[in-house]
Structure formats: C-alpha cells, structure tokens
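Participant: Have a look; sequence and predicted model below, questions after that.
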Amino acid sequence: MKIFADLALVAPGDLRSKIVVTVEEGRIVGLEEGTPEGSDSVVGFLMPGACNGHSHAFHRGLRGRAIQGADDFWRWREAMYRFADRLDPDTYLELATLVFREMRLAGFTSVGEFHYLHHGADAKAYADRNAMGRALIEAARQAQVRLGLIDVAYLHGGLGEAGYLPLQGVQRRFGDADVDTYLDRVGELDDSAMVRIVRGAHSLRAVSLSELAVIVEAIDGAPWHLHLMEQVKEVDALIGYYGERPLRLLEDRGLLGPSTTLVHLNQVIESELACLVRTGAVTCACPTTEEDLGDGLSLAGHLLRAGARVSIGTDQHVHIDALLEASSIDAHERLRTHQRSLLRTEELWSTLWAHDTIGFGEVGWIAPGALADLVALDLSEPGIAGVDPVELVRLGTRAAITNVWVDGQETTSDIDGERRELGAQLRATIARIEGKY
C-alpha cells in the first residue's frame, strides 16, 4: 500500500513535502519524495496516530450528565460511582467499543485504558477474575485501536487522619484483597500484537507507599501508571499522613523513573520540577478533564518548558479530540503566565505520540520500521484553512480528520458516515445503561 501526502509531519519538527509512504504487513517500509501516481490514497496532511495515554472508558457516560449538584470533584465522584455500579462485562463491552471508536475517529490509534472496575456489582469476582478487563480488550479489537490495558491496584477506600480506610460501597468492586492477589490476577492477562498489559496503582489514596513499592518491584522496569496530585485535598492528606509531598515520597524510595507515568500533577510546585526532569518520569496531562473537574490549570506546559516529558489523555472524556487536548496544554500555559507562545510547536506535537508509555515502542513516527498507525487531515477544512500546517497542533480539531490507518489498515471508508452512526449508538447505549428506556 502507498499513501501520498502533500505534507507529512514525520516527527516533531520534521515536516516534509510530497511524500510517499509505503506500507507492507502493518509496517512502514519506505518513505521518499514522489508524486500521487500509483498511490492507493492521496491526502493533504499526514501524521502519526496519537496516543491517548489516560482513559476511563465508562466515564463517557457522564458527559453532560454530571453537572448540576456535582459542584466539586468529590461530588462528581459520587455520580461516577453510581454509573459504574450499572455496568457488567456485556454493557462494558458495548460502551467501551463505542468510546474507543470515538477515539479512533478523533485521531487516537492507541489508548491507555486506566482500568479499575474489576469485579461484579456484589463486589465478588466474576468466574473469570478478569472478565471486565477482557471486555475492554475485545472492545479495542472491535474498535480497531491498540490497547494498553493499564490494570491498576485499588486496595483502600481513601486516606484519613488515622490512615488508610476500607473500601466502601461501589469501591468494593474495584479492589483486590491485597497486592499479591492483584499481581496474580493481572498475571492471567497476556500481551498480543495489539494489546499490552500495563500495571500500576490507582493513587496513593488507594494504595499505600509500601504496597506501591511491591508493585513497582514486580514490574521490573516496565511502564507503570499512577494518579497523583490532582486535587489539593489529596495532597494535603498525603502530607498529613506521610509528612512529605508526594513526589518527594516517591523519589526518596526510588520509585520514579522513565517508565513511570504520573497522571495530572496539577498541584506540582516550582521546586518539584527538577525531580521530574531528573528522574525522567512522564506526566500525563488531561487538560479538558482537569478544567471540567475544577482541578486547576494544567501545569503540563510549564513542565515541558522545564525539560520534563509530557503525554496527553482524555480521562473522563469531556472531549475526545487528540489535537484539542494538546492545544489545551498551550492554552493553560498562556492563562497561567499571561503570555503567548511560550511553548515550541514541536514540544506540543511530542505530547501526542507517547505510545511507549503504554507499551508500544514502535509507534509514533513515520519512518521505515515503524508500525503504520497514521492519521490524515484535510487542510481545506474551514477550521484550519489557511493555517500554517506546523501550527495545526494549536488550531486543529478532530473535524479535519479524513483517514485513519491502524496496523497498516484503513479503518473506515466513510468517516462522516461512521461518525453519524456512532453518535446515534452512543446516545442510545448511554440512555439504556442509565435506565431511561
């Protein structure tokens, strides 16, 4: 298969003209200047498919439905728990398939699904302890995306003044008996060409430092993920119990490194920037979710400028749009500093392609040997018509996407038709899960 692109962004900061990309058996085998003649597809702008580094698929059911009365993060969480309690492996498969399809149509060719909804509504394990995780794996297969199943430990119900609290209510569906049970359960899941099993912990509210250390040791250098420092209340609780700020706690115990992805970090302070640069830990920013939940401005732009690595995620799916999420990093930095254009464009582009953080180290650039996960944009789409193509990361949206290839296969022949069909299916599925009809 050959794809001709008038313009191809083959890597951050490397925009080329009149490029022919040759694909065989799911991999790019050729990249050269050429003409459209003999190509299977002709596109205006080609880029690597994006990585959604942090997703909770079932949260998509809350979009526009957890507003009134959920006046802070903790009230919103109550609405999230109620929706989670309505799901079983069958409904989870149905909803997650639609959500992963929405991601693909929005430019994401791989997703890191931060999975903690493990067990049945009675808090008992299904006959297959990983029934919910396998539903997500099947959903990704049907949706034609790569999946990093980030199956995380969730062992406690929170952190109070006296220490860790027991799981309560719906939280009991999330929990394993202990670290060994968690590791044993996740060990029953296998990698494949399109799936990576990634481990981690929900948060330091749900897993203690000593338990996290056991998990990180068992991972032995593989990628792992953790929610951290999203809310002020969370940081205060950790300082009150452990006596130190969270990043200091993790670094002092040797838990941070390039294989670590810390999600959010909205409450990072200036003196902690060096820790992130020094350890190589990745920050996964989810700015549109962080806006919606009142977490505060994303500090991802500040971290990028300091030399730390940043990826993007859509988290609770207020929006699912790869380019919008990256541009929001820039917007938050402008609002924080009251200045414009402090971030280099190539820094923003780099946040889209952190596929290695979910186990796919051969995706995220256009070059011979890379896996052929690609996205094309129409430069005549009104929202970006006349824009300097290098700046599409600041101004583009999913509306401009015309083609998506995953593993060398074009995933749809009618992207507008699939969008219309998907919208109707999402509306019906979410209403049915909520019990509306």
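Facilitator: Looks like it came in fine. Residues are numbered from 1 along each chain as shown.

Participant: Please count neighbours and contacts with C-alpha atoms only from this point.
Facilitator: Noted.

Participant: Mind listing what's buried along stretch 409-426?
Facilitator: Gln409, Thr411, Leu422, Leu426 (16 or more other C-alpha atoms under 10 Å).

Participant: where exactly do the helices run in the stretch 1-150 of the chain?
Facilitator: 73-84, 89-105, 131-143 (DSSP state H, counting those that start in this stretch).

Participant: Out of the ones you listed, indicate the one that is most buried.
Facilitator: Mean neighbour count (mean count of other C-alpha atoms under 10 Å) peaks for helix 89-105 among the helices of the stretch 1-150 of the chain, with a mean of 23.

Participant: second one coming, line it up with the first:
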Amino acid sequence: MSSYWFPRAWLPGGPADAVRIDIAEGVITAVSPGEKPSGTVFSGLAVPGFANVHSHAFHRALRGRTHADRGSFWTWRDRMYTLARRLEPDSYYRLARAVYAEMVLAGYTSVAEFHYLHHPGHGQRYADPNEFSHALVAAAGEAGIRLTLLDACYLAGGFGQPTSGVQQRFDDGDADAWARRVESFRPAGDLVLTGAAIHSVRAVPAEQLPAVVHGAAGRPLHVHLSEQPRENEECLAVYGCTPTELLTAAGALTPRTVAVHATYLTPGDIAALSDSWVCLCPSTEADLGDGIGPARALADAGVRLALGSDGQSIIDPWFETRALEFHDRLASGARGRFEAGELLDAAAAHAASGWSNLGAIAPGRDADLVCVDTGSVRTAGVDGPGILFAATASDVTDVMIAGRWIVRDRIHRTLGNVAAALDSEIGALWQ
C-alpha cells in the first residue's frame, strides 16, 4: 500500500483539507481528511482524473493551421480530409502517442477515441483490417491513458450519397461488414475497452442503423448528433423526422448511448435523450462555429452530461469544464447555470465511455488522481471549487492512472518531451 497526502482534495462532498489517500493495487483503499502529512507529500489540490469522452486524435495536426480560415464546418472538413489522406498506421501511432500524452499532461486519465479512419482507400484493405485500431491501442498504452476505442461505422458521403475520395478510407461497405471487422478486433490490456459509433445519420443510412446497434452489443455506442442545422434539414427532407427521432426508431438511444454535440435539438429530441448521455465539446464547437447546445435544458431533462476535446484545437479539460458554464451563460443571459459539483461530474464522466469505477476520490474507486498547482499566477488566491474557473492544463503537476504516476512534476515519465514529439510528427505529416 502507498499513502499520499494533499493539503486539499476534492472528495464527493466537495473540497476537504489535509487529506491522506491510501492506494493498493490500483484502487483507493482509504480517504482520510484532517490528517497530518505522511507518506508522499504533495503541495497542491487533488481532483479526480478527467474524462475525455470525445476525441479524434489525428485532428491535433490541424491545430494552428485552420483557425484563421473563413468558411464553415463544411469547408474545415475539406482540410481535415486532406490530413486523413496522409495518415498510415505507423504515422498515426506516433502522432496519437504524443496526442494522448498531451492529454495526460493536461489531466485527462481516460479518452474515448471516435475512430473512423480504417482502410487504405479505394476499396482496399490492410492485411489486418484493424491495423489502425491496433496502432491507437499501442499509442494509448505507451502514453499511459485509459482508452475506449469506439469503432465508427461510416457508409455514406451524405444522405443518399456514396462515399467518395478519402471517405472510402472510412467505409466498410455495409453495417454487416463493419460488424464482422469490429468483432474480429480483440485488444489486450487492462486499460482498454471497446465500443462502437454511428458516425452520424448522414454517414449511416437508416436501414443500416439497426445492424450497428446490434453490433454494439451492450457496449458504449456514441454518435455525432445534430451538430449542424444542415444535418437536421436534410434528415427532415429525406426521412421526415429529426436525427434524434431516426435514432430512436432504430433503437439506438439507450443508457449506454452518448450523443455528441446535440446542438440543434427540438423539445421532443431533448425528451428522447433523457436516458442517454450528451457529450459537449465546447472548444471545438466554438472553433467550428457550430453553435451553443442546450446544456442546461438537457441536464434538467435528466440527460447526463460529459465533455470532450474533439478536434484538439485545445487539449485542456479545465477549459472545457468552465466553457460548459460560460457557453450556457452566453446563450441564456444568466450566470450560475451549473453548480460546481455538476461541472466536475461532467468533467469526470468516465462512465460515458464504459469506465464505471472512476470519477471520484473515494474508497473502492480506481486510483486516477490529478494534482493541480494552487499557487500559480492563475490559481493563487482561488477558493475551493473556484479552481475549475481558474486552473489550466499548465497547472497540472502530477497525474496518476490506475495507481501509477504517469506524470510527475509536469514531466511525462515515458515520453519525456511531448512537445518535441508533437512537433516532429505533425511536421512530417505536412511536408
């Protein structure tokens, strides 16, 4: 057993003082507030590890290269497709390893990778059709982060349109072929889970949706939902219903479903999602000009909220957490939309990705901890829960995942200079 002492720790009842945390075999065995320093002594605030519930790791290579572009989500997508053409399993492994390490440095201890880059393109297949999936699992393993690999079904280039160009790298042909490939993938390791994804109702025709739902087989099922008004308009024109209604008819909305973005919803859509999750991605939704989703209305309807970094324009769970509150303030014209505990629950919503024993510093929970500096120029003088509105990724000093310290004193213990790795891999992709 190992013991760690923190001046403050955010426990299920809120921040507490002088907390000793005992850990054995990757599990928290005791949490004792009001204790004198003992064991390994830290100087900051301990919080539960953050959950990145929606990630496209390769989008990190677009950071700083598209943000000044005019246009829309759809013109940005063309730039993303250019990048997707250049990736191969080896280069994606090296890039994702560095991206996942950046996430750990920021305080993420799990990531749900919404993975749709599968094939060489033009109808070809790798000798192992899950070559990219293996690359992502290996990358996460070296970065030390928990991974839920969400294999995405992507069969159409739009409503009634076949895939074309780079989209053929995403396309398995039909949902049955997708399910066979997914079923053949058996990753090893205690820090890996698998799930499934419907890329969107644009990319999976209605008649194929039930097969994807069946293929998910009780695992997490994620889906991009109503991110853009155009998606809703085209769905109404083709199917006579909203995307949420289409998913409901296919049996896709369950307690294990995560709707990503869910920006443009009707009151009926919100009610239909009441037993599911919604993952908001504030930094990406702002970057792409997507709009502001009805977060407070969703929470009031019983929808469980989660957060993700999505396009990696920012990898900072502290930013995403306060942006959940700030965006809802902008939309409503009122302050105090979420309690601090609600914000932390959304930030640590590992259960949305299948990790049911995370998200709190409490006995019996798996030992994922983040220590944040409370004396930086950003956090000095901040009181208790206000840390969510002050800290940034730069203030994270130490990160434990499954009882192992992956980051100590702001250094990733496996990869070392993560910035150099990112610079090298991204530079190579754009040469």
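Facilitator: All right, it came through fine. Model, not experiment: these values are computed from the prediction.

Participant: Please name whichever of the helices of the stretch 1-150 of the first structure is nearest to Leu352 of the first structure.
Facilitator: helix 89-105 (13.0 Å; C-alpha to C-alpha).

Participant: what's the counterpart of His264 of the first structure in the second structure?
Facilitator: Aligning on TM-score structural alignment places His264 of the first structure opposite His261 in the second structure.

Participant: got it, and Leu374 of the first structure?
Facilitator: Checking TM-score structural alignment: Leu374 of the first structure goes with Leu369.

Participant: Contact partners for that match?
Facilitator: Ala46, Val47, Pro48, Gly49, Ile361, Val399, Met400, Ile401 (C-alpha atoms under 8 Å, 6 or more residues apart in numbering).

Participant: can those go into JSON lines with extra columns for distance to Arg230 of the second structure?
Facilitator: As requested, the contacts of Leu369 of the second structure are exported to JSON lines (distance: C-alpha to C-alpha, whole Å):
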{"residue": "Ala46", "distance to Arg230 of the second structure": "43"}
{"residue": "Val47", "distance to Arg230 of the second structure": "40"}
{"residue": "Pro48", "distance to Arg230 of the second structure": "38"}
{"residue": "Gly49", "distance to Arg230 of the second structure": "36"}
{"residue": "Ile361", "distance to Arg230 of the second structure": "42"}
{"residue": "Val399", "distance to Arg230 of the second structure": "41"}
{"residue": "Met400", "distance to Arg230 of the second structure": "42"}
{"residue": "Ile401", "distance to Arg230 of the second structure": "40"}
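
Participant: from those residues, which ones fall inside strands?
Facilitator: Ala46, Val47, Pro48, Val399, Met400, Ile401 (DSSP state E).

Participant: Among the residues you listed, which one has the most neighbours?
Facilitator: Val399 (30 neighbours; other C-alpha atoms under 10 Å).

Participant: Return the distance of the aligned partner of it in the first structure relative to Trp353 of the first structure.
Facilitator: Matched by TM-score structural alignment, Val399 of the second structure corresponds to Val404 in the first structure. Per C-alpha to C-alpha, to the nearest Å, Val404 of the first structure is found 15 Å from Trp353 of the first structure.

Participant: Provide the aligned range in the second structure for stretch 208-226 of the first structure.
Facilitator: The aligned range for stretch 208-226 of the first structure is 205-223, by TM-score structural alignment.

Participant: on that earlier part again, looking at the buried residues of stretch 409-426 of the first structure, which one is closest to Ala123 of the first structure?
Facilitator: Leu426 (27.1 Å).

Participant: Val282 of the first structure: how many residues sit nearby?
Facilitator: 24.

Participant: how about the helices of the stretch 1-150 of the first structure, which one is nearest Val186 of the first structure?
Facilitator: helix 131-143 (9.3 Å).

Participant: burial measure for Phe159 of the second structure, as a count.
Facilitator: Phe159 of the second structure has 18 nearby residues by other C-alpha under 10 Å.

Participant: Kindly report the same for Pro12 of the second structure.
Facilitator: The burial count for Pro12 of the second structure: 14, using other C-alpha under 10 Å.

Participant: which residues touch it?
Facilitator: Contacts of Pro12 of the second structure (C-alpha under 8 Å, 6+ apart): Ala360, Ile361, Ala362.

Participant: what about it, distance to Gly341 of the second structure?
Facilitator: Distance from Pro12 of the second structure to Gly341 of the second structure, by C-alpha to C-alpha: 9 Å.

Participant: Same check on Leu305 of the second structure?
Facilitator: 12 Å.

Participant: Same drill for these two, tell me which one is more crowded.
Facilitator: A direct count of neighbours by other C-alpha under 10 Å for Leu305 of the second structure and Gly341 places Leu305 higher, at 26 against 14.

Participant: Counterpart of the more buried one over in the first structure?
Facilitator: Looks like Leu305 of the second structure aligns to Val310 there (TM-score structural alignment).
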